Every structure is written in C-alpha cells, then in structure tokens.
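Chemist: Please find the sequence and the predicted model below.
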Amino acid sequence: MLHTKAQTTILHLAAERGTVEDIELEEVLLEGYQGVKCVESGGPEPGVGCAGRGIITAINFLEEEGAYEDLDFVSYDVLGDVVCGGFAM
C-alpha cells in the first residue's frame, strides 16, 4: 500500500513529545497506492497498557485534525486481541 515507506505512528510521536497536541497531521498521514491515505495508530509495549485507549487517542487526534474530511471511505484494521478488551466501535 505504501510502496515500502516506513510509517511513524501517532502514539510513538506522542510518547516522544509528551502529547498528541504537538503532532502535525502531515507527520503521520502518508499517501500510498492510488492516493489511499494511511495512518498507523501504534500501541503500548506488548503486555503493557491498553491498545484500545491508544486507538481512541489516535481516532480523536484524526478527528481534531480534520483527517476525515473529503474522504469517500474509512477503514480500520484493528487487532483481534486488543489487550484490555474494552475497545468497541
């Protein structure tokens, strides 16, 4: 999809900078095959934290930054074994 481009995750940058408020959408949104826009939320270290909270943080960031404007379709690829089990869409 991204032609082997590495993608920095929202949560990785948030951890480095201390908050998602210091991230620009352009830093995490990459355009891939046929103009498909891709974002990776990231997650906690294995066995630590709640992946669902990370996903919600990423979705809220994308909403606040206007990432969902002018899109025809949005698809989420979510792990089937979310650590906390408290995430539902």
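Modeler: Noted; the coordinates are in hand.

Chemist: C-alpha from now on. contacts and neighbour counts both.
Modeler: Noted.

Chemist: Is there a neighbour count for Glu40? I'd like the number.
Modeler: Number of residues near Glu40 (other CA atoms under 10 Å) recorded here: 18.

Chemist: repeat for Thr19
Modeler: By other CA under 10 Å, 12 other residues sit near Thr19.

Chemist: got the residue ranges for the strands in this structure?
Modeler: Assigned by DSSP state E, the chain shows strands spanning 30-31, 37-38.

Chemist: next, the one to line up against it:
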Amino acid sequence: HRLILNTKAQQTVLHLAAERGTVEDLELTDVVQQGFGSILNVECGGPEPGVGCAGRGIITAINFLEEEGAYEGLDFVSYDVLG
C-alpha cells in the first residue's frame, strides 16, 4: 500500500463515514486514491484491535463501492484482508 501510494496512510471508508455521520455522505472521490501505474486504492478500515468486528468494515466498504459503481471499467480487483 505504501509503495503504491508513496505515502503511509490513507483515510478509510469507516473513518470518513464516522466523521460525516454515515457512509451515504461519502463520494468515491473521498475514498479512492490513484497511485503508481494508475492503480486505484481504497482502505476500508475497521474497529480498534479487540473492539468490534473487522468484517463490518469490509462489508460496509464493499457495499459502498458497489453502490457507487466503483467496480465498473476495472480490469481486476484485489483484496488484502486481515487474518
């Protein structure tokens, strides 16, 4: 992730949704960053370790991306999941 974006951190879907009150208040441009080789990156986020379920963040992010049409026109999608 750091090598693709040339940065250490990216705002997460869950963090931005919490700041704004709901995921419905987000736009794709809020969460998608373009990196090396035009690779598009999204970080779903999750609860602090030991609190809650990481699956919640994954489901929320994927549903948001599907509803916003984020998968249209992509050649492939890769997920890096905890565990």
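Modeler: On my side now, so go ahead. Computed from a predicted structure; not experimentally measured.

Chemist: Please work out the TM-score for the two chains.
Modeler: The TM-score (TM-score structural alignment, normalised by the length of the second structure) is 0.92; 80 aligned residues with a CA RMSD of 1.0 Å.

Chemist: ok so, going back, distance to Leu62 of the first structure and mean neighbour count for the strands of the first structure - can I get that in CSV?
Modeler: Formatted as CSV, these follow (distance: least, CA to CA, whole Å; neighbours: other CA atoms under 10 Å):
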stretch, distance to Leu62 of the first structure, mean neighbour count
strand 30-31, 13, 16
strand 37-38, 11, 16
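
Chemist: Can you lay out those strands as a markdown table showing distance to Ala51 of the first structure?
Modeler: Formatted as a markdown table, those follow (distance: least, CA to CA, whole Å):
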| stretch | distance to Ala51 of the first structure |
| --- | --- |
| strand 30-31 | 22 |
| strand 37-38 | 19 |
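
Chemist: Any idea which of these gets closest to Gly47 of the first structure?
Modeler: strand 37-38 (25.9 Å; CA to CA).
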